[in-house]
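Visitor: With the sequence up front, the predicted model follows.
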Amino acid sequence: MSSNDSTLVTSKDPSVMDTNILTRLITSDSSSSSFSDKTKNASTSPAVNVTAAVATTVNNDPALSQFVRRRFQNIILIWLDSNIDETKEYFKNALRRLRRVVASVTIFTDSQECLNFISEIKQEKIFMIVSGSLGQYIVPAINAWPQLDSIYIFCREPALHKQWSKMILKVKGIYDSIRQICEALQIDRETCDRSMIPITFCGIDPSFIYVQLLKEALLQIEDDDTKSLKEFIEYCRLRDDISKREINKIERKYQSHTPTSWYISSYFMYSMLNRSVQLMDVEVIGKMNFFFRHLYKEIELLHREQQQQQQQLSTKTPPARFRVFRGQGLSLENFEKMKKTEGGLLSVNNFLSASRNSKTSFHNYAYPATRHPDLVGILFVITIDPKICATSSIHFADVKPVGQNEVGEEILFSTHTIFRIDRIKRIHDEHTDRLWQVNLTPIGDGNHDMNTLTLRLRQELTWKMGWSRVSEILMRMGEPLKAEHLCKIELDKASSSQERADCNNQLGKLYAETGKYSRALSSYKQALQISMEILPTNHFHLADAYSAIGMIYFQMGEHSKALSSLKRSIDIQNRALITDDIKLVDSYDNIGMVYFQMGNYSKALSSFQRSLEIQKIGLPPNHLVLASSYTRIGNVYAKMNEHSEALSSFKKVLEIQKIGLPSKHPDFAETYKNIGAMYKNMGMLSKAVRSQERALQIKSKILSSNHQGLIVS
């Protein structure tokens, strides 16, 4: 490097560009032309104001819009260099080598455009190749950006940039060849992917149970595999961050190899599936569900076969417990959750690979993660008891890559395996305090505390099938936009009138729950119109449709239209000879609520009482649903100033609650409050005071308990 180049490196002027970034590209097939042929004149390179560039965010820049698109990998590799010439052979060789590691490489010659692009990225991790003299100004300014994961300084003389770069943890090294960068990228890419595998913690993450139900729903969807594979290939060909060579290989040879082989050998299949589950990307999940299902079933089959082989080899003594290992980075947020859940459960919401080799897991994956400022290095030590696994839903298998005949050291656990966190302990190291060992034990679905609740939620969803069930689960997980997107995808694909009606019904329910009542009304009406063309006039689906439309009108304040639709629902049910079915309960309750809001309390009372009569036929006398009905009836009597009748209803509520609820349940407070109000209206002040005091005691205990819970946590 010339003396002039040295001046550029030490200059404090951030507008100075490095004219020698591509001094030497060492590739296996690079040409021997001189460096002067490989660079552009520095005067043609745009200057960059780092402060302005960092502060600028582009929202509607046409130049940027080409980059903002759906991505299928966790990593975006960008290469910033003002002297890149994409027509030169040496650059094409370098790009080919990089794309063997990361399929999509985004090139920038303009620094401000590059920084604007980085600022737009929210979910992916950025890996950045940048020159030394340009990097020394840009990197410190953007180092704290969370989306920026790894930085590779590319220059001819690494010694010139050691001083400033060693202070920045995200700088992985200083390199003078693309080959070296590719080797580092390979390791860092896998470290990044491992750290982003989705994990939920029981008792902390509300979605813990729902992700298990989501897995079940996806596995129950049976599609035409040949058609699904073809659609998947066509879908992938439209993307530019997937290797065309990989796509062609899967198209030709998918049936010739096992799903587990593809998962551990094809980076884009592995990354695309993991990322879609991590982000709940319903479009990609839909395209890959055939592979998700194939992979799950193969692990299940391999597990049974390998377990039988072990039993045959050890006929005298049962197979001994053994340990496998997984090294990875864990975000600081997830690590804090894990510490709070020690002794409890976690769910790995994807297929999880582990190794029989503890040293490889530690040195290749756990320890390197500590160099990342946002990660904790974790060595998972997983103890497997074959005896327990043989009688439970725990599935894992030894797997091998495509083209390898012998099974290697890798173990693949089936998706959404639940583990108990047995112990968390620090691994002492003089260079870092962010290195931990976490002992896990896999447990079966039927062996943990959440089984009862999971069973109840599963039963609530049995009336929905296929993608409608997936959409419903997404709604319950608080993902309405993804549920809506899935419904629209399925509506576009619907091939029958019944499917179109079901999709519109699901959209209507989704819009109703998110307060988009005009859209809900439109979807429900479309579903009703389709259903009327294909169903008999007394079919219960039509009754459900009118009931749904009636409740939308109710929410919109159009009470007369609400009553009209709800009464049509009841008429259809009566014509279908459904006179005491539990379905009528909702209809009468809904009509009662409309009359109540209209101030027509006598008709509201009549509807609520009819609902109660039906419930008494089909439910035990102390069922908590009856308590809700008595509460509604009590409220109507209170509005009608019939305080003794209201008091009688509220006392019945209390009797049912004493049998069906724990003594500190908050519903007791509301019931005692209602009873106290009636005593007050009847002039029985001493009884009113006692009831109100009881309500306050229960509320204070609840508040105290919640406060203590906050202190403990």
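Guide: Good, I have the coordinates.
Visitor: use CA for all of it now, contacts and neighbours both
Guide: Will do.
Visitor: And the helices in the stretch 351-500 of the chain, which stretches?
Guide: Counting by DSSP state H, counting those that start in this stretch, one finds helices in the stretch 351-500 of the chain at the ranges 358-361, 367-369, 386-390, 451-460, 466-476, 480-493, 497-513.
Visitor: In terms of secondary structure, what does the first one contact?
Guide: In terms of contacts (3 or more C-alpha pairs under 8 Å, 6 or more residues apart in numbering; DSSP states H and E), helix 358-361 is packed against strand 322-331.
Visitor: Go through the chain and flag its longest helix.
Guide: Counting residues, the longest helix found in the chain (DSSP state H) is helix 282-313.
Visitor: Can you give the distance of that helix from its chain's centre?
Guide: 21 Å (C-alpha atoms, centre = their mean, to the nearest Å).
Visitor: mind listing what's buried in that helix?
Guide: For helix 282-313, the buried set under the neighbour-count rule, 16 or more other C-alpha atoms under 10 Å, comprises 282, 284-300, 302-304, 307, 311.
Visitor: and it, what other elements does it pack with?
Guide: Packing partners of helix 282-313 (3+ C-alpha pairs under 8 Å, 6+ apart): helix 208-219, helix 225-237, helix 259-265, helix 267-279, strand 396-398, helix 480-493.
Visitor: Run the angle between the second one and helix 282-313 for me.
Guide: Which is helix 225-237. 130 degrees (axes from the mean of the first three to the mean of the last three C-alpha atoms, to 10 degrees).
Visitor: now the longest one
Guide: Using the same axes, to 10 degrees, the interaxial angle of helix 480-493 with respect to helix 282-313 works out to 90 degrees.
Visitor: Okay, buried residues for helix 480-493 please.
Guide: By neighbour count on 16+ other C-alpha under 10 Å, the buried set for helix 480-493 is 480, 482, 483, 484, 485, 486, 487, 488, 489, 490, 491.
Visitor: list the helices and strands the helix or strand where residue 694 lies packs on?
Guide: Residue 694 is located in helix 685-712, with elements delineated by DSSP states H and E. Helix 685-712 sits against helix 667-681, with contacts defined as 3+ C-alpha pairs under 8 Å, 6+ apart.
Visitor: Give the other helices and strands that the helix it packs on contacts.
Guide: Counting by 3+ C-alpha pairs under 8 Å, 6+ apart, the packing neighbours recorded for helix 667-681 are helix 643-660, helix 685-712.
Visitor: looking at the ones you listed, which is closest to residue 442?
Guide: With respect to residue 442, and counting by C-alpha to C-alpha, the nearest of the helices and strands packed on helix 667-681 is helix 685-712 at 27.5 Å.
Visitor: That closest one: which residues count as buried?
Guide: Within helix 685-712, the residues that count as buried by 16+ other C-alpha under 10 Å are 687-696, 698-699, 702.
Visitor: For it, what is the distance to the chain centroid?
Guide: Averaging C-alpha positions (C-alpha atoms, centre = their mean) puts helix 685-712 38 Å from its chain's average.
Visitor: What helices and strands are in contact with the helix or strand harbouring residue 584?
Guide: When secondary structure is defined by DSSP H and E, residue 584 falls within helix 583-598. Helices and strands touching helix 583-598, as assessed by 3+ C-alpha pairs under 8 Å, 6+ apart, comprise helix 540-555, helix 559-575, helix 601-618.
Visitor: Presented hereafter is structure B, for comparison with structure A:
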Amino acid sequence: MASATTEEHVGVRHVDENILSSVNLKQDDNFDEYIVLIVGINDNQHLFENLPMMISRDRIQSFDDIARSVEFIHSQSNINIFLIISGTLGQKHALEFICETQVIGLYIYCMDETEHTTWAKEVEKIRCIVSNPTKLIIQLHRDIKKLSGRWPFDEKSFEKASTDTSQWYHLFLLVICYRSESIKLSYQNMFKECREYYQNNYSILKQIDEFAQTYKPTNAIYEYTRDTFLYRIVNHALRTQNMKLITVFSPFIRDLHSQIYDYHRIYYRSNNQFIRSVYRGQNLSPEQLNHLISIWKSNTSIITLTTFGSTTVDPDVALDFVPLEDGLTACLFEIIITDSYNDYMKMMTRHVQVFANIASLSAFPREQEVLFSLVTHFRIQHIAYRENRSDRPWVLITLELVTGALNGRRFSDYDIIDQIEKVEDPQIYTAIIDMLVKNTEDEVKFNNTNWSIWWNNLSRRWATAIGNQQPLNLIFYDCFTNNKYWSRKAIDMHKTLLRSIPALESNRSSFSNLLHESRRPPRPIRTTTGERRSIPEDRVEEVLESALVTYLL
């Protein structure tokens, strides 16, 4: 790969001091993982002096060599990269950089804008072509700020609902949102995480201390809608899909979901479901819009929201959030809530996906906000995209709220939630979270695993296991037929359950007696936590052969 030669920017190119004072992101850090990467720029250090006045110095990386720049990009995972490159190098290497998924914006910083405009028009992800550093800083500030929006649109905010890997993450979110009331989790780890991140920001540390002293779960919606560190942190955690980080913030996530759920239930118990459509205004990059169009044109156009989604009943309010910007497409999301959907929800005693009009609870009631909770499903009905938008400068994207994604299995999200809410043993709940998290720690291994086998096993065993009151974590462990670690944990749990049967324990030295005892009708047993369980009749001999023979004999 070619080496870079730095492009000289002759003359004094200072950034307007008034602009610098207004774009400081360090005092209002949006908690997103991003890096500003500078490649092949030599402007007598003016850019390097000005950028740290907007963002922390540790978020800035600089290279003169293209190969080292690419190597650095490859070393980063789950990091958004804003790449500033000289005009000469951009013309030669822009196509290499835009292929990197971590690079979400390319900024051409040159001496002659006209010279580089022609070739740059054909390159996606280029956010601006500028010779003026003030304009560069302003554009960069806008793009970084967008990461902290309440409903950012990217591949991790919306997912195709039908993939086995996305279903694993959705299962994790359901476990977080529907944790039993009897299992209490501490908020201290969440406060600790916030304080560590903002350790040098005394104004936000003060906010965190006040929040820790005054927060009540019944105020979750109000706290989320305030313009503070909280919604930025929660959105950041959900967008990264880092399960360890999400688990830290899970006490608040559950509080927010539960409050939305309560108001959603009240709404559907009334006789007036007056919300027929809600709106969301947002600027989309060409990549984001194309991603949405590709899902719309696919066989399965159902998408699942994996963050909290802010909308409004007033389209004019929604459009106020989408100022026209070069390189972005202004979009108005219209979400339709049909009569058939309302009728279905009114019949249900339990709701899986929920939303609520939170205007009376919001810190900004004039926004007339309707807030959607996690794992909400939408069908993309239409995208009215036109190249010529002279009469209407925005694109209308119509979504329909649907009851869920069909998975062809013998259980539904309702069944999963019902069992999650019945888990009252903190050890079992923690074990389930641990199982979900551990399987995603190795991203390559996770993506290469055939998860359809696990889901099919769960589908086959669900009714029998639930009917025999097996612990939920054991049901999940039993589905790992090709994973020695989780199969071993399943065997160990079965051994513990079997040993609690006196007749089996007293005959452990005799395999023939064990088999004789195992052929008796299943009997209720007690786990180490005192819960009554029974051994599935069609599984006892299999379990004895796989567990007791290898361990007891």
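Guide: Looks like it arrived, so ask away. None of these values were measured; they are calculated from a predicted model.
Visitor: one step back: next, the angle from the longest helix of the first structure to helix 208-219.
Guide: Using the same axes, to 10 degrees: helix 282-313 of the first structure against helix 208-219 is 90 degrees.
Visitor: got the angle between helix 282-313 of the first structure and helix 466-476?
Guide: Interaxial angle, helix 282-313 of the first structure versus helix 466-476 (the same axes, to 10 degrees): 100 degrees.
Visitor: what is the orientation angle of helix 282-313 of the first structure with helix 267-279?
Guide: Using the same axes, to 10 degrees, helix 282-313 of the first structure lies at 110 degrees relative to helix 267-279.
Visitor: Please name the residues that touch residue 282 of the second structure.
Guide: For residue 282 of the second structure, the contact set (C-alpha atoms under 8 Å, 6 or more residues apart in numbering) comprises 319, 321, 322, 330, 331, 332, 333.
Visitor: quick revisit: could you say which of the helices and strands packed on helix 583-598 of the first structure is packed most deeply?
Guide: helix 540-555 (a mean of 24; mean count of other C-alpha atoms under 10 Å).
Visitor: Look at residue 90 of the first structure and give its secondary structure.
Guide: helix (DSSP: H, G, I helix; E, B strand; the rest coil).
Visitor: list the contacts for the closest residue to it other than its chain neighbours?
Guide: Counting by C-alpha to C-alpha, 6 or more residues apart in numbering, residue 90 of the first structure lies nearest to residue 30, which is 5.3 Å off, once chain neighbours are set aside. When contacts are counted by C-alpha under 8 Å, 6+ apart, residue 30 of the first structure touches 89, 90, 93.
Visitor: now the helices and strands packed on helix 583-598 of the first structure in TSV, with distance to residue 149 of the first structure?
Guide: Formatted as TSV, those follow (distance: least, C-alpha to C-alpha, whole Å):
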stretch	distance to residue 149 of the first structure
helix 540-555	47
helix 559-575	55
helix 601-618	59
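Visitor: Can you tell me which of the ones you listed is nearest to residue 439 of the first structure?
Guide: For those, proximity to residue 439 of the first structure was assessed by C-alpha to C-alpha; helix 601-618 is nearest, at 49.0 Å.
Visitor: related to what we said a few turns ago, relative to residue 507 of the first structure, which of the helices and strands packed on helix 583-598 of the first structure is closest?
Guide: Closest to residue 507 of the first structure of those is helix 540-555 (C-alpha to C-alpha; 11.9 Å).
Visitor: before we move on, back to that, out of the helices of the stretch 351-500 of the first structure, which comes closest to residue 19 of the first structure?
Guide: Smallest distance to residue 19 of the first structure across those (C-alpha to C-alpha): 32.9 Å, for helix 367-369.
Visitor: now that closest one, how far from the centre of its chain.
Guide: With C-alpha atoms, centre = their mean, you get 25 Å for helix 367-369 of the first structure.
Visitor: so what's residue 306 of the first structure up against?
Guide: Taking C-alpha under 8 Å, 6+ apart as the test, what residue 306 of the first structure contacts is residue 397.
Visitor: how about residue 106 of the second structure, secondary structure?
Guide: Residue 106 of the second structure falls in the strand class when you classify it by three-state DSSP.
Visitor: how near is the residue in the first structure that it lines up against to residue 55 of the first structure?
Guide: For residue 106 of the second structure, the aligned position in the first structure is residue 151, judged by TM-score structural alignment. Computed with C-alpha to C-alpha, to the nearest Å, the distance linking residue 151 of the first structure and residue 55 of the first structure is 20 Å.
Visitor: And for residue 176 of the first structure?
Guide: 31 Å.
Visitor: Mind checking which of those two has more residues around it?
Guide: Counted by other C-alpha atoms under 10 Å, residue 176 of the first structure and residue 55 do not tie: residue 176 has more neighbours, with 19 against 11.
Visitor: Quick one: map that one onto the second structure.
Guide: Using TM-score structural alignment, residue 176 of the first structure lines up with residue 133 in the second structure.
Visitor: and if you look at residue 117 of the first structure?
Guide: Using TM-score structural alignment, residue 117 of the first structure pairs with residue 72 in the second structure.
Visitor: swap in residue 338 of the first structure?
Guide: The equivalent of residue 338 of the first structure in the second structure is residue 296 (alignment by TM-score structural alignment).
Visitor: Leaving aside the residues adjacent along the chain, what's closest to its match?
Guide: residue 380 (5.6 Å).
Visitor: what's around that neighbour, how many residues?
Guide: The tally of other residues near residue 380 of the second structure (other C-alpha under 10 Å) stands at 21.
Visitor: Against residue 448 of the second structure, how distant is it?
Guide: Residue 380 of the second structure sits 28 Å away from residue 448 of the second structure, going by C-alpha to C-alpha.
Visitor: Same question for residue 430 of the second structure.
Guide: Residue 430 of the second structure sits 26 Å away from residue 448 of the second structure, going by C-alpha to C-alpha.
Visitor: if you skip the residues just before and after it, what's nearest to residue 187 of the first structure?
Guide: Leaving aside its chain neighbours, residue 187 of the first structure sits nearest to residue 364 (7.9 Å; criterion: C-alpha to C-alpha, 6+ apart).
Visitor: Oh, that last question was meant for residue 165 of the first structure, not what I typed.
Guide: Per C-alpha to C-alpha, 6+ apart, closest to residue 165 of the first structure is residue 171, 6.4 Å.
Visitor: show me what contacts residue 151 of the second structure?
Guide: 157, 235, 307, 308, 309, 310.
Visitor: Give me the secondary structure label for it.
Guide: coil.
Visitor: Right, I'll leave it there.
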